[in-house]
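**Student:** 3D, please:
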Amino acid sequence: MTALFPFDNSYARLPDRFFKRIAPTPVEAPRLVRLNRALAEDLGLDAVRLESPEGVSVLAGQHVAEGSEPLAAAYAGHQFGQFVPQLGDGRAILLGEVVGRDGRRDIQLKGSGPTPFSRRGDGRAALGPVLREYLVSEAMHALGIPTTRTLAAVTTGEQVIRETVLPGAVLTRVASSHIRVGSFQFFAARGDVEGLRALADHAIARHDPAAAEADNPYLAFLEGVIRRQAELVARWLTVGFIHGVMNTDNMSIAGETIDYGPCAFLDTYDPATAFSSIDRHGRYAYGNQPRIALWNLTRLAEALLPLLSEDETRAVAEAEAALSGFAGLFETAYHGGLNRKLGLATTRDGDAALAGDLLKTMAENGADFTLTFRRLGEAAPEAGSDPEPAAIEAVRSLFIDPTAFDRWAERWRRRLTEEPDVGTARRQSMRTANPAFIPRNHRVEAMIEAAVERQDFAPFDTLLTVLTRPYDDQPDFAQYAEAPEGGGRGYRTFCGT
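**Tutor:** Predicted coordinates:
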């Protein structure tokens, strides 16, 4: 019989100081909540075997699969601006790597027991945060945003103690890799240039093979990470996503969204929104995310300085030049995304101001971010077809002062007349840029409550079904597109560790 996972573990072949080898801690009574069968197929895995007792046992950490070399990775990180020289996987264990249709992918268990990096923690995960990560990561994937994904969620039959007693669970995460900005900081803080170089060479081979052919491969690698992060954060903003804990140890050099802790989505648009209970000063607020991304990338550049050049002055100059490109990359991606949301296929002077003025008007008038853009698509004029008055009113009704929207909309319609004739395609094009369904925070909380309090996973299944088709009209699930009462103000998320 073939192996359950056809592992080929390149990270485990790095020097031992990169990680600690440790197996998951067995649990009492593992039970499969959900297997992501589509992802299993993409990875070339046998979904039927994964759902069998054999598969569930591995997904829960009960047994180590053939070919697995379980390990907890070492890394450091800036947490809310404060540097911690050693963090590491405190409740996650990398089982190994598989090669599927989309290349090499890590298979990692979260909540699989204590590791040498647990810092007195129990290494376990509660069911609520596991379901949140499953749901939100798969929603992000469906939205077209680079992300880690979830292969499975398993309950453990055990309890974990946080503020209260909660059911335990294990999540199986799939990622292009788990290499973080903090991974490089770990070696830089120790003056371990040999380790830094080995990590960089591994990351280049895995994520930036073309960089190996550049005159300065490490500079090319840095530039690649900067580009990926600039584009990623721009995509976050266009769907109203707030990561919540953008520490350097939570920034993947692969350009994927990783570590869904106190994450959430905007309801009412306000760039100062910060939902995380531990982000007391709004460091990682929605509108701060581009600035924080650049701050984190600057920490990566500092870590890479010994590799950029033996001449420190030259290394700093090259790093600064690379970092100076972030703003342009971000603005191009962000404003391109906003243009698509506004139905603009071309770019003209004044477009950024047009989009910015809409956002300002939304903030001043308590308008819902997702609903405004979705309904705007229905209110867009097309050749030979004016929008229905009801469609226009549906947008206006989102604003405390509808005439503020009217003044902006007049400018928008004039700008659309400058676009090439797209016939009747504009509204459809805007639908593909403006989701109808996002993981509404109140819906996520209701789903978690049902699962944790009543062991009722039907809300999870329904919400997952809806969110995997975010751009489609789904009349049977129209209520899942609705904003919460009060616009979501006062909502708080927790990291779940």
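**Student:** hey, let's count contacts and neighbours off CA atoms from now on
**Tutor:** OK.
**Student:** The protein: strands as residue ranges?
**Tutor:** 19-21, 31-35, 71-73, 77-79, 82-84, 92-100, 103-110, 125-126, 149-161, 165-175, 241-242, 264-265 (DSSP state E).
**Student:** Run through the residues that contact residue 36.
**Tutor:** Residues near residue 36 by C-alpha atoms under 8 Å, 6 or more residues apart in numbering: 150-152.
**Student:** and what of residue 261?
**Tutor:** Contact analysis of residue 261 by C-alpha under 8 Å, 6+ apart lists 129, 133, 243-245, 494-496.
**Student:** please redo it, this time with the cut-off set to 6 Å
**Tutor:** By C-alpha atoms under 6 Å, 6 or more residues apart in numbering, the contact list for residue 261 reads residue 495.
**Student:** any idea how far it lies from residue 371?
**Tutor:** Using C-alpha to C-alpha, to the nearest Å, we find residue 261 at a distance of 25 Å from residue 371.
**Student:** again with residue 202
**Tutor:** According to C-alpha to C-alpha, residue 202 and residue 371 sit 43 Å apart.
**Student:** neighbour count winner among the two?
**Tutor:** Legend: neighbour count by other C-alpha atoms under 10 Å for residue 202 and residue 371, higher for residue 371 (22 against 17).
**Student:** Skipping adjacent residues, who's closest to that one in space?
**Tutor:** Excluding its sequence neighbours, the residue lying closest to residue 371 (C-alpha to C-alpha, 6 or more residues apart in numbering) is residue 436, at 7.1 Å.
**Student:** now the other sequence, so there's something to compare against:
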Amino acid sequence: MSSFKNTYSKLPHSFYETSSPASFSKPELIIFNEDLACDLDFQEVLNIPNERLAQIFSGQEILPGSEPLALAYAGYQFGHPVAVLGDGRAHYLGEIKQHDIQLKGSGQTPFSRRGDGRSALGPVLREYLISEAMHSLGVPTTRALAAVRTGEEVVRQFGAEPGGVFTRVASSHIRVGTFQYFAFKGDIESIKTLVDYTLERHPPQIHKKLGANHYKEKSLALLKSLVEVQSQLVAHWQSIGFIHGVMNTDNFSLAGITIDYGPCAFMDEFNFHQKFSSIDHQGRYSFSNQTQIAKWNILRLADCLIPLISEGKYKEKEKGEEKERAINIVEHELMSLFPLFEAKRNERFALKLGIQNYQAEDSELITTFLTYLETEKLDFTLSFRKLPELLENSKHSFYPDTPLLKEFLEQWKKRNPNSSLMEQINPLYIPRNHLIQKAIDLSYQGDDSYFHKLHQIFKNPYQEGPYSEEFCSPPTEKERVEKTYCGT
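**Tutor:** Below is the predicted model of the structure:
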């Protein structure tokens, strides 16, 4: 009996295109996430040889019950609308335990446009390491099931590179861009279908109470849910110094998970305006701007839902008035919810300072410490990790003794910070950019041992392990990564 259940293929055909993965001559398995496969009860891939796993996770063998599809979506990319994007190099295989299984880098689809549909090995290894590290850090994220070498080369920005296929697991691939795909076409019925489908797959499952219609209530519930999950997600990102790098609406998940690790990066030295993506010239998706962009993306979903919120029997001449009323309802609802972003961010940073119960005045304390880090160019991760030591010794050598530090310490100690809480919430090991790059460089030379070592280290980010300081230290000047790339 097949493990696959395919709810997406039961949607109207306008939601996807059928597409088969490309052929690869010599696929070779690099890593298989057996623990995740067990959690999913994915019986077909348990206890089988690596050679067959390589065939399955490169798309050469399609398991019974799987129906490869390329999903349709649109998006705002760096603020500019693109009416048709879709999976141009990915194949959705089906769902197991309400989780999508998707191959990335698996060949051309009807959405490929001029692309070859392939992926270089670097982005495959990068997404495997970082998405699994994010899971261990407690951040809602897509997961990594497998990484495979294809045995072929792809030509990219810096020349020929080995190819790879990544297998991604997600609680869904529903994006704001999925709604925009139909909104750009003026296809209201498909938006209604998508609202129902989204509410079936993700909380709040309000559709069970409301029945077939009531799209105004469903749409408002969907917007409220998105604010709740994304405010928590972005707060979590910022608390670990994570910069997504490409927060376009096609990468903005209705499930509230981190999706698409293309040009993402982790900060070393703290900088409020830090960015790494080579294509983010204006800093649209910089560290501190991620909250504003999340709100902007939610407003773009609201644009799609206005026709549903303004539903009702009214005369043609009243449509404008009804639409205006719907816009006012949405604006009022979202403006009352958007303060959640700041609240969740402040609560999480208070925990990083060892403060269990956030109070309004703690916002200034958080800002003072972050300003100190930026001024002194201190490492973000280690500055928080070493705070219990600073609590014991205010003259700690890691922290330059300045008036700003004295100001922070005076106010911080009044809050009776909890050292054990700080150790639980401030990681020691993160996927630093230079470590990821070293793993990729070595794998390109045929040596995957460093990749596997990083994978093991990132499984326990909060506990000091028997590893050299290399794995928790900031990069040297020579190792520093200044720019990251999408890899498409």
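**Student:** Once they're superposed, tell me the TM-score.
**Tutor:** The TM-score (TM-score structural alignment, normalised by the length of the second structure) is 0.93; 470 aligned residues with a C-alpha RMSD of 1.7 Å.
**Student:** OK, contacts around the residue nearest to residue 371 of the first structure?
**Tutor:** Contacts of residue 436 of the first structure (C-alpha under 6 Å, 6+ apart): 470-471, 481.
**Student:** Just give me the closest of these to residue 347 of the first structure.
**Tutor:** For the contacts of residue 436 of the first structure, the residue nearest residue 347 of the first structure by C-alpha to C-alpha is residue 471; the value is 23.7 Å.
**Student:** now for that closest one: what does it line up with in the second structure?
**Tutor:** In the second structure, the residue paired with residue 471 of the first structure is residue 462, using TM-score structural alignment.
**Student:** What distance do you get for that match to residue 138 of the second structure?
**Tutor:** Look at residue 462 of the second structure and residue 138 of the second structure: by C-alpha to C-alpha, they are 11 Å apart.
**Student:** Repeat that for residue 455 of the second structure.
**Tutor:** For residue 455 of the second structure, the distance to residue 138 of the second structure equals 16 Å [C-alpha to C-alpha].
**Student:** Of these two, give the one with the bigger neighbour count.
**Tutor:** Comparing residue 455 of the second structure with residue 138 by neighbour count (other C-alpha under 10 Å), the higher total belongs to residue 455, at 17 against 11.
**Student:** For that one, which non-adjacent residue is closest in space?
**Tutor:** Nearest non-adjacent residue to residue 455 of the second structure, counting by C-alpha to C-alpha, 6+ apart: residue 129, 6.0 Å away.
**Student:** Can you find the partner of residue 85 of the first structure in the second structure?
**Tutor:** Matched across to the second structure, residue 85 of the first structure falls on residue 83, judged by TM-score structural alignment.
**Student:** from memory its match sits against residue 74, does it?
**Tutor:** Yes - counting by C-alpha atoms under 6 Å, residue 83 of the second structure does reach residue 74; the two are 5.0 Å apart.
**Student:** Helices of the stretch 301-450 of the second structure, start to end?
**Tutor:** 319-337, 339-352, 362-376, 380-385, 387-392, 403-413, 419-425, 433-444, 449-457 (DSSP state H, counting those that start in this stretch).
**Student:** Compare these and give me the one nearest residue 256 of the second structure.
**Tutor:** helix 339-352 (13.1 Å).
**Student:** buried stuff in that closest one?
**Tutor:** For helix 339-352 of the second structure, burial by neighbour count (16 or more other C-alpha atoms under 10 Å) applies to 340-352.
**Student:** Does anything pack onto that helix? Which helices or strands?
**Tutor:** Applying 3 or more C-alpha pairs under 6 Å, 6 or more residues apart in numbering; DSSP states H and E, one finds that helix 339-352 of the second structure contacts helix 215-239.
**Student:** How far away from the center of its chain is the helix it packs on?
**Tutor:** Computed by C-alpha atoms, centre = their mean, to the nearest Å, the separation of helix 215-239 of the second structure from the middle of its chain amounts to 14 Å.
**Student:** so what secondary structure elements neighbour it?
**Tutor:** Counting contacts by 3+ C-alpha pairs under 6 Å, 6+ apart, helix 215-239 of the second structure is packed against helix 290-309, helix 339-352.
**Student:** Adding distance to residue 360 of the second structure, write those helices out as TSV.
**Tutor:** TSV is the format used below for these (distance: least, C-alpha to C-alpha, whole Å):
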stretch	distance to residue 360 of the second structure
helix 290-309	19
helix 339-352	9
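**Student:** Which of these sits closest to residue 54 of the second structure?
**Tutor:** Across those, residue 54 of the second structure has its closest neighbour in helix 290-309 (37.1 Å, C-alpha to C-alpha).
**Student:** between that closest one and helix 215-239, how many degrees?
**Tutor:** In terms of direction (axes from the mean of the first three to the mean of the last three C-alpha atoms, to 10 degrees), helix 290-309 of the second structure departs from helix 215-239 by 170 degrees.
**Student:** Could you report the separation of the nearest residue to residue 92 of the first structure once chain neighbours are set aside from residue 277 of the first structure?
**Tutor:** The shortest distance from residue 92 of the first structure to any residue other than its chain neighbours is 4.3 Å, reached at residue 110 (C-alpha to C-alpha, 6+ apart). Distance, residue 110 of the first structure to residue 277 of the first structure, by C-alpha to C-alpha: 22 Å.
**Student:** got it, and residue 105 of the first structure?
**Tutor:** Between residue 105 of the first structure and residue 277 of the first structure the computed distance is 32 Å (C-alpha to C-alpha).
**Student:** who's more crowded, the two?
**Tutor:** Using other C-alpha under 10 Å as the criterion, residue 105 of the first structure and residue 277 rank with residue 105 on top: 23 against 15.
**Student:** show me what contacts that one?
**Tutor:** Here residue 105 of the first structure is in contact with 97-98, 175-176 (criterion: C-alpha under 6 Å, 6+ apart).
**Student:** same check, this time on residue 248 of the first structure
**Tutor:** 77-78, 181-182, 296.
**Student:** top of these by neighbour count?
**Tutor:** residue 182 (31 neighbours).
**Student:** Tell me the counterpart of that one in the second structure.
**Tutor:** By TM-score structural alignment, residue 182 of the first structure lines up with residue 177 in the second structure.
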